[in-house]
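> Sequence first, then the predicted structure, then my questions.
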Amino acid sequence: MSKKELLPAQSEELLNTLKARFEKHMNRHKGLEWAKVKARLEANPGKLWVLDDMETTGGEPDVVGFDDNTKEYIFYDCSAESPKGRRSLCFDHEALESRKEHKPADSATNMAANMGIELLTEENYRMLQTLGEFDLKTSSWVQTPPEIRKLGGALFCDRRFNHVFLYHNGAESYYGARGFRGSLRV
């Protein structure tokens, strides 16, 4: 068994959790069948490992689409608020290294890379918000264009007043209510 593969009992528990979430939120994946998603997951144990990491950090991953071109199922973190196990992070490693004191434990981009997921883009985030109401009390870092990052900034989003907002902040900033949401293709 490889380092990044769940034990059979862990896989079964995660698949049961994902199935229950899939069935509870059918509006997130109209036209998709759990049996096909499950078969794809079982054929990709490394992806199950990643989904387990998303789950244990509070992301509540769920299927939000299928890419007809690549034939991949797309999972996003669908927790009501930014995942608890991924908050109080600055944006990226450069920002983390620039802090002289009161450094957070990690950065959003480091943690996402270590988990094997991608930070949502602004477009991904806005699409997620069409499936429900997320980040009513928290906010989530999103991918930032290089021209903004080069100037020291980073972008984050949230939902307030029944509207999705995109904001900017210094990349080195971090807050207890700001984390990040990720995506995974299987």
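Looks like it came in fine. Because the structure is a prediction, the values reported are computed rather than measured. Numbering: from 1, shown residues only.

> alpha carbons only for contacts and neighbour counts from here, please
OK.

> helix or strand right after the longest helix along the chain?
If you go by DSSP state H, the chain has its longest helix at helix 8-24. Downstream of helix 8-24, the first helix or strand assigned by DSSP states H and E is helix 34-42.

> The helix or strand that comes right after that next one to helix 8-24, inter-axis angle?
Sequence-wise, the next helix or strand downstream of helix 34-42 (DSSP H and E) is helix 45-56. Between helix 45-56 and helix 8-24, the angle comes out at 70 degrees (axes from the mean of the first three to the mean of the last three C-alpha atoms, to 10 degrees).

> Next up, a structure to set beside the first:
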Amino acid sequence: MNKKSEISSTIELSSEQSEKLLKILQARFEKNLNLHPGMEWAQVQARLEEAGRDKLWSLSEMERTGGEPDVTGHDPKTGEYIFTDCSAESPKGRRSVCYDREALESRKEHKPQNSAVDMAADMGIELLTEEQYRKLQELGNFDRKTSSWVKTPARIRELGGAIFCDRRYDTVFVYHNGAESYYAARGFRGSLRV
């Protein structure tokens, strides 16, 4: 059983916490209509209310760690809304992490407290892919001072590397690093389908 399963089976948002979260998400949705043109909050809220406690809990974790989740897409095939971390910079509560568990265990000293892949799994969200990161950047200007780990292709990871992205000079850059590296200005962004 992974950590998320253990946590979500013992932690559930109270009615008050759920209501507060929904108000935060609605206010953000209405403030940032450019992120989701043609979508209506009533439909998103109905979907959230159907989704169950795990999805709301995951959204609350995205919020708690500074991700400022907002709707950035809708899948017409499944009816799912896609929430993505839309904080201006990489979420503060998810920085100073290496890429994954293997990288964390490979460090002999000065280990970070966690890894991006493990944190995302614990929260019940997915790390953004490079393609998703680039799509997010079409909606605004993100990570102008920070950077974010993104899902790394297996062939790069097998060689010990991992990739991250940021935005500088009005351009999205993709870089590489050893997966075990971590920096105070690098975190990760995630998404959740509801």
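Structure received. None of these values were measured; they are calculated from a predicted model.

> Work out the TM-score between the chains.
Scored against TM-score structural alignment, normalised by the length of structure 1, the superposed chains reach a TM-score of 0.98; 186 aligned residues with a C-alpha RMSD of 1.1 Å.

> Enumerate the positions of the longest helix of structure 1 that are buried.
Within helix 8-24 of structure 1, the residues that qualify as buried by neighbour count (16 or more other C-alpha atoms under 10 Å) are Ser11, Leu14, Leu15, Leu18, Lys19, Arg21, Phe22.

> just checking, what packs against it?
Under the contact criterion of 3 or more C-alpha pairs under 8 Å, 6 or more residues apart in numbering; DSSP states H and E, helix 8-24 of structure 1 touches helix 34-42, strand 61-67.

> Quick one: list the elements packing against the first one.
Helices and strands in packing contact with helix 34-42 of structure 1 are listed as helix 8-24, helix 45-56; criterion 3+ C-alpha pairs under 8 Å, 6+ apart.

> still on that earlier bit, structure 2: matching residues for the longest helix of structure 1?
Helix 8-24 of structure 1 corresponds to residues 15-31 in structure 2, going by TM-score structural alignment.

> distance between the matching stretch and the chain's centre?
Distance of stretch 15-31 of structure 2 from the chain centroid (C-alpha atoms, centre = their mean, to the nearest Å) equals 18 Å.

> average gap between it and structure 1?
In the superposition with structure 1, the average deviation recorded for stretch 15-31 of structure 2 is 0.4 Å (mean C-alpha distance after the TM-score superposition for structure 1).

> element containing Arg157 of structure 2, please.
helix 154-158.

> Number of residues surrounding Arg181 of structure 1?
The number of residues packed around Arg181 of structure 1, counting by other C-alpha atoms under 10 Å, is 29.

> Tell me the residues of structure 1 aligned with stretch 86-103 of structure 2.
Under TM-score structural alignment, the match for stretch 86-103 of structure 2 in structure 1 covers residues 78-95.

> Same question for stretch 127-141 of structure 2.
Using TM-score structural alignment, stretch 127-141 of structure 2 pairs with 119-133 in structure 1.

> residues of that stretch that come out buried?
Under 16+ other C-alpha under 10 Å, the buried positions of stretch 119-133 of structure 1 are Leu119, Leu120, Thr121, Glu122, Asn124, Tyr125, Arg126, Leu128, Gln129, Glu133.

> re the thing from before, looking at the helices and strands packed on helix 8-24 of structure 1, which is closest to Asp77 of structure 1?
Distance to Asp77 of structure 1, taken as C-alpha to C-alpha, is lowest for strand 61-67 among the helices and strands packed on helix 8-24 of structure 1, at 4.3 Å.

> Tell me roughly how far the helix holding Arg157 of structure 2 lies from structure 1 on average.
So helix 154-158 of structure 2 averages 0.2 Å relative to structure 1 (mean C-alpha distance after the TM-score superposition for structure 1).

> so that helix matches what in structure 1?
The aligned range for helix 154-158 of structure 2 is 146-150, by TM-score structural alignment.

> Please enumerate residues in contact with the matching stretch?
Residues from elsewhere that reach stretch 146-150 of structure 1 (C-alpha atoms under 8 Å, 6 or more residues apart in numbering): Ala154, Ala171.
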